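1. When you get a sec, could you give me coordinates for this:
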Amino acid sequence: MIDSRPVLVNTRLDDPTADHVIGELHRRGVPVVRLDTGRPEGVTLAVGAGAGKDWRGDLRTPTRQVDPHGIRAVYHRRPSPTASTFPADDPAGHQRDFTTAQIRHGLSGLLVALPDCLQVNHPHRNAAAEYKPVQLTTALASDFTVPPTLITNEPEAAREFIRAHHPVVYKPLRHTDYRENGELRTIWVRPVTAEEIDSSLRACPHLFQKQVIKTADARMAVVGGESFTTRITLDGDHPDWRMDYSLVSFSPVEAPATVRRSAELYLRTLGLVFGAFDFAIDRDGAWHFLECNPNGQWAFVDPATTRGITVALADVLEKGVSP
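-> The predicted model follows:
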């Protein structure tokens, strides 16, 4: 019997990572509805609940129509930040603030409330899993090796940590848009010395971590009980390989069994279906946990690994139930 229930993919228009999965679902004949809850132009809905029934009715995009009750899975990939454009004449933005909130709590809220529907990942679980302290706590409980780490806004505490664990790197606790003199800048992971720490540290908490003297990095995507790992080799010694992709090479690698088991435990603990783990591999071959992005990118790695992740995600979404 053919399953006609669609998979809904919630993402922005320019998302090549989602395109891989959508293409694979189309190849299998699985119906797909794509929308961007942050920019819902042309989307209409009329859904109701009550009298013993959950949300049923009509959700339409410019090209698709679906009864939310019949959605088998929602892939929350990378929707745009919610921003209403109504009304056009609203200098103070008060009405747009109101309509933006209604879109977020109405349309996005409907998708996360669907019963008997697989959420990859549920946005509430994604949000909780993005906190660095939660990641490190869960990593330690999952038996990962975690470098010594300090979160502080006390300058002398930072200096003492750096002296005790030199070399040390600084990391932002969350990727956030940052501007200097009006120019958008990226805050990379970078080495830091005790002499650099001054009173400006008191403005907010900062994360410091003992730097792993590494031979390579690794990115491991885990979904549906399978793991797909890429070794990342940098032509240079900067701790953040994302700075210049022209200096980076990717190749498939098998993660140690202990690392794979820890990753599965990590995802179960946080209620995640998918996770993208980053590791530093030291000179003795030990894998050190750096972070887990619950909705991390993966289409940039080597083609074989990209294909494996694509198929595994499509398998999970097509099945429509948690693995």
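
2. Please count neighbours and contacts with C-alpha atoms only from this point.
-> Fine.

3. Give me the nearest residue to the spatially most central residue of the chain, chain neighbours excluded.
-> The residue lying closest to the centre of the chain (C-alpha atoms, centre = their mean) is Asn295, at 2.0 Å. Nearest non-adjacent residue to Asn295, counting by C-alpha to C-alpha, 6 or more residues apart in numbering: Gly275, 6.4 Å away.

4. ok, now how distant is the one you found from Leu173?
-> 18 Å (C-alpha to C-alpha, to the nearest Å).

5. and the two? which has more neighbours close in?
-> Neighbour count, other C-alpha atoms under 10 Å: between Gly275 and Leu173, Gly275 has more, with 25 against 15.

6. please give me the structure for this one as well, since I'd like to look at both together:
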Amino acid sequence: MTDSRPVLVVTSLHDPTADVVIRELHDRDIPVVRFDSGDFPASLSVEAEITQEGIRGRLDTASRSADLAHVRSLYYRRPTGFAFPHLDEQDARFATTQARYGLGGVLASLKCRYVNHPHFIGDAEFKPSGLAAAVEAGFQVPPTIITSNPDAARGFIKRHGSVIYKPLWNPVYRVDDVSSVVEIAEVTADDIDSRVAGTAHLFQQRVEKTADIRVTVIGPHTFSVRIDSDLLDWRTDYSRLRYTPVPTPAQIELSLHEYLNHFGLHFGAFDFALDAGGQWWFLECNPSGQWYWLETETGLPMCGALADLLERKP
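-> Below is the predicted model:
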């Protein structure tokens, strides 16, 4: 008998990574209902009843419908935010919170596999939490300080020498009408002034690296790729990168899964710095990180592994 339970894919309209996963699921005859939570309520509606057996009801898009009691899995990617431009500011704020806690709460309460659960994604996106979990999992983590105290920042830099600044979160800025973000940069004690007191900042000892490692964990599968470049942050210029699949050391493999288990995640995109002695230094884990470009560069079967996870193969 054909299993008609759908996979829900929650993402924006323009998401090439979701596109390739959906094509793979379609090739396997797995039903898919794709939607952007930002489409609610204009072209997305929900009807959910809380019962002793769990949530039942339906979710309808312009072209698809899903029985909420029989969802196979939910792939939470990068949906846009709720928006109510036809309402005044106060009513829009109220409608947004109701949508978030109503529709969002329903989507977070289904009896299905989440890749990843939106609440757990939120937990894992806090950099201090991720770094603390990485230490617990057994990773080597560069000395790090989060501070709003200029003197503490200067003291940290003097103790550790080569230090970089990283934003704790990276909202988009508009510079000359062009989208921009705050980049990772090396800092000295002389760079620190009273502006540090204005908010929280993260400073971290710079790893003298020979290469970067991106590790994509999809369920039980681990895909490690060495990234060679001369860049402090390889994400600033993809044209200068060279990719080589590499084996994952056994202890790193154990720590990867311990880290994901800590946050209840099935997927994670991990970044490491590789030093001259072969040590892998944990930098961060993105629970919603991009990965498909690495499959096109290396041939590693990541899309198939993710489709297996969503299909709920053993």
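
7. care to give me the TM-score?
-> Between these two chains, after superposing, the TM-score reads 0.94 (TM-score structural alignment, normalised by the length of the second structure); 313 aligned residues with a C-alpha RMSD of 1.8 Å.

8. Tell me the counterpart of the residue nearest to Asn295 of the first structure in the second structure.
-> By TM-score structural alignment, Gly275 of the first structure lines up with Gly268 in the second structure.

9. OK, contacts around that match?
-> Shown in contact with Gly268 of the second structure (C-alpha atoms under 8 Å, 6 or more residues apart in numbering): Thr216, Val217, Ile218, Leu260, Cys285, Asn286, Pro287, Ser288, Gly289.

10. Could you tell me which of the residues you listed count as buried?
-> Neighbour counting over the contacts of Gly268 of the second structure (16 or more other C-alpha atoms under 10 Å) leaves Thr216, Val217, Ile218, Leu260, Cys285, Asn286, Pro287, Ser288 as the buried ones.

11. Give the equivalent position in the first structure for Ser73 of the second structure.
-> So, by TM-score structural alignment, Ser73 of the second structure is matched to Ala73.

12. quick check: the longest helix along the second structure aligns to which part of the first structure?
-> Using DSSP state H to define each element, the second structure has its longest helix at helix 89-107. The alignment of helix 89-107 of the second structure onto the first structure (TM-score structural alignment) spans residues 93-111.

13. For Ile232 of the first structure, give its distance to Phe208 of the first structure.
-> Counting by C-alpha to C-alpha, the separation of Ile232 of the first structure from Phe208 of the first structure is 23 Å.

14. of the two, who's got more company?
-> Each of Ile232 of the first structure and Phe208 has its neighbours counted (other C-alpha under 10 Å); Phe208 has more, 25 against 22.

15. which residues does that one contact?
-> Listed by C-alpha under 8 Å, 6+ apart, the contact set of Phe208 of the first structure reads Thr149, Leu150, Ile151, Ala158, Ile162, Val168, Val169, Tyr170, Lys171.

16. That one -> the second structure?
-> Alignment note (TM-score structural alignment): Phe208 of the first structure maps to Phe203 of the second structure.

17. For Asn286 of the second structure, see how far away its match is.
-> Computed as C-alpha to C-alpha, the Phe203 of the second structure to Asn286 of the second structure distance reads 19 Å.

18. With His119 of the second structure instead?
-> 14 Å.

19. Leu107 of the second structure too?
-> For Leu107 of the second structure, the distance to Asn286 of the second structure equals 21 Å [C-alpha to C-alpha].

20. What of Tyr173 of the second structure?
-> Taking C-alpha to C-alpha as the measure, Tyr173 of the second structure and Asn286 of the second structure are separated by 21 Å.

21. quick one: the strands in the stretch 101-250 of the first structure?
-> Under the criterion DSSP state E, counting those that start in this stretch, strands of the stretch 101-250 of the first structure are mapped to 118-120, 149-152, 168-171, 178-180, 183-185, 190-192, 206-210, 214-223, 226-234, 248-253.

22. Go through these and pick out the most buried.
-> strand 118-120 (a mean of 25; mean count of other C-alpha atoms under 10 Å).

23. Go ahead and name everything in contact with the match of helix 89-107 of the second structure.
-> Contacts of stretch 93-111 of the first structure (C-alpha under 8 Å, 6+ apart): Thr37, Gly38, Pro68, Val74, Thr82, Ala83, Ser84, Thr85, Phe86, Pro87, Asp90.

24. Glu196 of the first structure versus the fifth one, what's the distance?
-> Read it as Thr82 of the first structure. Taking C-alpha to C-alpha, one finds Thr82 of the first structure at 38 Å from Glu196 of the first structure.

25. So for the two, which sits in the more crowded spot?
-> Thr82 (17 against 8).

26. any idea what sits nearest that one, other than its immediate chain neighbours?
-> Gly38 (3.7 Å).

27. what does Gly130 of the second structure give?
-> Per C-alpha to C-alpha, 6+ apart, closest to Gly130 of the second structure is Ala124, 5.9 Å.

28. What's the match for Ser246 of the first structure in the second structure?
-> Ser246 of the first structure maps onto Ser239 in the second structure, with residues paired by TM-score structural alignment.

29. Tally up the residues packed near its match, please.
-> Other residues near Ser239 of the second structure come to 9 when the count uses other C-alpha under 10 Å.

30. cool, and Gly304 of the second structure?
-> Other residues near Gly304 of the second structure come to 15 when the count uses other C-alpha under 10 Å.

31. measure it to His119 of the second structure for me?
-> Computed as C-alpha to C-alpha, the Gly304 of the second structure to His119 of the second structure distance reads 25 Å.

32. And Pro245 of the second structure, by the same measure?
-> Pro245 of the second structure is 32 Å from His119 of the second structure, where distance means C-alpha to C-alpha.

33. now Asp177 of the second structure
-> Asp177 of the second structure is 33 Å from His119 of the second structure, by C-alpha to C-alpha.

34. do Ser239 of the second structure as well
-> In this view, Ser239 of the second structure and His119 of the second structure are 34 Å apart by C-alpha to C-alpha.
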